[in-house]
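J.: Any chance you can model this:
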Amino acid sequence: MKVGLYFDLRVPARSGLAPARVYAHMLEMCEEAERAGIDSVWFSEHHRFDDGYLPQPLTAAAAVAARTRRIRIGTAVVVAPLHHPAEIAEQAAVVDLLSGGRLDLGLSGGYRVPELELYQRSSAGRLDTTVEMARQLRTLWTGGATPAPVQSRLPIWLGFSGPRGARAAGLLGEGLLFLNPAQLTPYRQGLADGGHDPGGARVSGPVFALPSEDPERDWAQAREFIAYQQDSYRRHSVEGMPVPPRRPFDAEDARTRPMSRPGYFWFDTPEALATRIRDSVAGLPVDTVFLWASVGGMPEDLVERNVSVICQRLAPLLKTAPCLHSDF
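T.: Have a look, this model is predicted:
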């Protein structure tokens, strides 16, 4: 399997970091990661986060495209209901041209009420809207919008976590951006029902983990940033909804949870993480897994250490794991 890095470019007020420097450092880390052999970098989209979570992933992708030559550049994800298909078709094509054909476009329906309100969108039918965007992108790239991407079939990944979404990704013949063995059957069934080869199934997605050469030494410092990040997700995920606040994140419990349970976040040696990741995705046709380069406003020295350990120690262990294509 291939290995990537994920950047959210958060700048918590307590971090004392300057946003412009965080963005500049991200570009430096992408260049360094490329030199160190990483396969890809990924960016997401969120709005109205109090720490400035990256709101425009394709803009960041364009900047990385101009600074790199080999690595693939992905979105995980563009929130499809917030955008017009023609806008995303054009933006994605420009990034693909700037990168020489290295873009992977991940789409999903989003989940945050404040984001939908900001763009004056409804929360209803988000999955169907995302599926329709994927369909329209294929049409737009073959004559409905200019310029065209470099790649004749620019990879689209659909970030759906449930069986209906997994089947929808299969029906379209697109990749599934979610690492869950339980979704493989509906995904492959969708491929078959859509007239696609189930043997061409491909799955990618994030792994909530950070490697450390000495986990016990580094845990006290790392847990502060991990807890901030995960508590932020918990708080923002229910913002604007008539539900009680979620329980605070339990970092100790998260270290031992399996990938199949929400709220996991592993922190261990590269060898231990490689084993857990391989075991957790066994049987899946995995193309790429990606891990956070920075968590919760980490200072530059920690980000650099994360990138170094992921690129030089963890990635080589995971790249020895084959991409499994099980028979349908």
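
J.: all contacts plus neighbour counts: C-alpha atoms, from now on.
T.: OK.

J.: residue boundaries of the strands in the stretch 201-328 of the chain?
T.: 203-206, 209-211, 266-268, 286-292 (DSSP state E, counting those that start in this stretch).

J.: Mind giving me the packing neighbours of the third one?
T.: Other elements packing on strand 266-268 under the criterion 3 or more Cα pairs under 8 Å, 6 or more residues apart in numbering; DSSP states H and E are strand 209-211, helix 215-237, helix 251-256.

J.: how much space between the spatially most central residue of the chain and residue 218?
T.: The centre of the chain sits closest to residue 76, judged by Cα atoms, centre = their mean, with a distance of 3.5 Å. Going from residue 76 to residue 218 by Cα to Cα, to the nearest Å gives 28 Å.

J.: Pull out the buried residues from the host helix or strand of residue 168.
T.: Using DSSP states H and E, residue 168 sits in helix 163-172. Within helix 163-172, the residues that count as buried by 16 or more other Cα atoms under 10 Å are 163, 165-172.

J.: compare with the first, here's sequence two:
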Amino acid sequence: MPVSVVRFNLVDPAADPAALSARYRAAVDMAAYCDEHGVDSVQTEEHHGVDNNWLPSPFAFAGAVFGATRRIAVTVSAIIGPLHDPLRLAEETAVLDLISGGRLVTVAGIGYRREEYEAFGVDWHRRGKLQDELLRTLLAAWTGEPFEHRGRTVRVTPRPFTDPHPLLLVGGSSRAAARRAARFGLPFFPSAYLPELEAYYREQLTAYGTEGWTMMPGAETPLLHIADDPDRTWATYGEHFLHEARTYASWQSGDIHSAVRSGAASVEELRAEGVYRVLTPDEAVEYAESGRTESLILHPLCGGMPLDEGRRSLELFAESVLPRLKD
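T.: The predicted structure follows:
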């Protein structure tokens, strides 16, 4: 059975603070519903200063989800590592790991939007060195023992719940990212289906004498919405899918590889591409059982989707798709 994931980035292009508050609270309620209905993971992410209010604080959201759930994992995929203070991040992730009993998964990438670095006053050209420092600091900090950091001896407490440390993956689509993951002996999370890069990572594990594994999106990793009438859903809500697709497209240069990559300029083109798919419950079951995917990623609030439609999609997924797969 494919892994089931429900994704939240809390985008809402037109929302005022009251509407955004309702969206955030609805997402936490939906995560609790996921927890009760056997969904494997909630996935969230980090972007800053986006006009459509893209979630900038994934760990704060993760904490709210952990407070409302007992079983489900939260995957932060991904943080923009160089924008974080390493010691503070070590503390925050340790506390979340303790609160959740080991349900936090963090993917650390370096991002691809220069404006985010500029907003935080971080040198874009030092991002690789800053990412190395971040990973090195996290691994040292989570031991609970004193270590050297920027010329002084420091110690981070408390230690995390997970031994030896919370699950941390290195994300990216470059050879530098693969080498970095291998050098630190950390799992690698390619941002798209990149089997040649996965093979390179394994070569680098051998070269560095480290161990690791890959969590890579499949050749097909569509973002799903479940509806009884896909034609009506595309006609009524297609602009929400297109909004997110166009936002991603505006950020991605030719050397950026992403599982969410669209060249569509219209709802009709987006539907034909298959990056975003609206499926009936029967079609979703058939797709899951086809062997073409290792994960089912539901995106119920995509692009500012109305809350009631997002909830309908989630309930169809949890009550009309997942139970049939488990049976």
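
J.: And the TM-score between them?
T.: Here the TM-score for the pair of chains, by TM-score structural alignment, normalised by the length of structure 2, is 0.81; 299 aligned residues with a Cα RMSD of 2.9 Å.

J.: which stretches of structure 2 form helices?
T.: Along structure 2, the segments classed as helices by DSSP state H run 17-36, 58-68, 86-100, 114-120, 127-141, 175-184, 195-208, 230-251, 267-273, 281-289, 307-316, 322-326.

J.: buried set for the first one?
T.: Think helix 17-36 of structure 2. For helix 17-36 of structure 2, burial by neighbour count (16+ other Cα under 10 Å) applies to 20, 23-24, 26-35.

J.: That helix vs structure 1, average offset?
T.: Average distance, helix 17-36 of structure 2 versus aligned residues of structure 1 after superposition (mean Cα distance after the TM-score superposition for structure 1): 1.4 Å.

J.: for the third one, same thing?
T.: Once superposed with structure 1, the aligned residues differ from helix 86-100 of structure 2 by a mean of 0.9 Å; criterion: mean Cα distance after the TM-score superposition for structure 1.

J.: and if you look at the second one?
T.: Its match in structure 1 and helix 58-68 of structure 2 itself, once the structures are fitted together, sit a mean 0.8 Å apart by mean Cα distance after the TM-score superposition for structure 1.

J.: residues making contact with the helix holding residue 168 of structure 1?
T.: 127, 131, 135, 157-158, 160, 175-176, 183-184, 186-196, 201 (Cα atoms under 8 Å, 6 or more residues apart in numbering).

J.: Of those, grab the buried ones for PyMOL.
T.: Only the buried entries of these go into this PyMOL selection, using 16+ other Cα under 10 Å:
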select buried, resi 127+131+157+158+160+175+176+183+184+186+187+188+189+190+191+192+193+194+196+201
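
J.: closest to residue 63 of structure 1 out of the strands of the stretch 201-328 of structure 1?
T.: Nearest of these to residue 63 of structure 1, taken as Cα to Cα: strand 286-292 at 18.8 Å.

J.: coming back round to it: out of the strands of the stretch 201-328 of structure 1, the one nearest residue 12 of structure 1 is which?
T.: Among the strands of the stretch 201-328 of structure 1, the nearest to residue 12 of structure 1 by Cα to Cα is strand 286-292 (16.1 Å).

J.: Now do that closest one: which elements does it pack against?
T.: strand 2-7, strand 203-206, strand 209-211.
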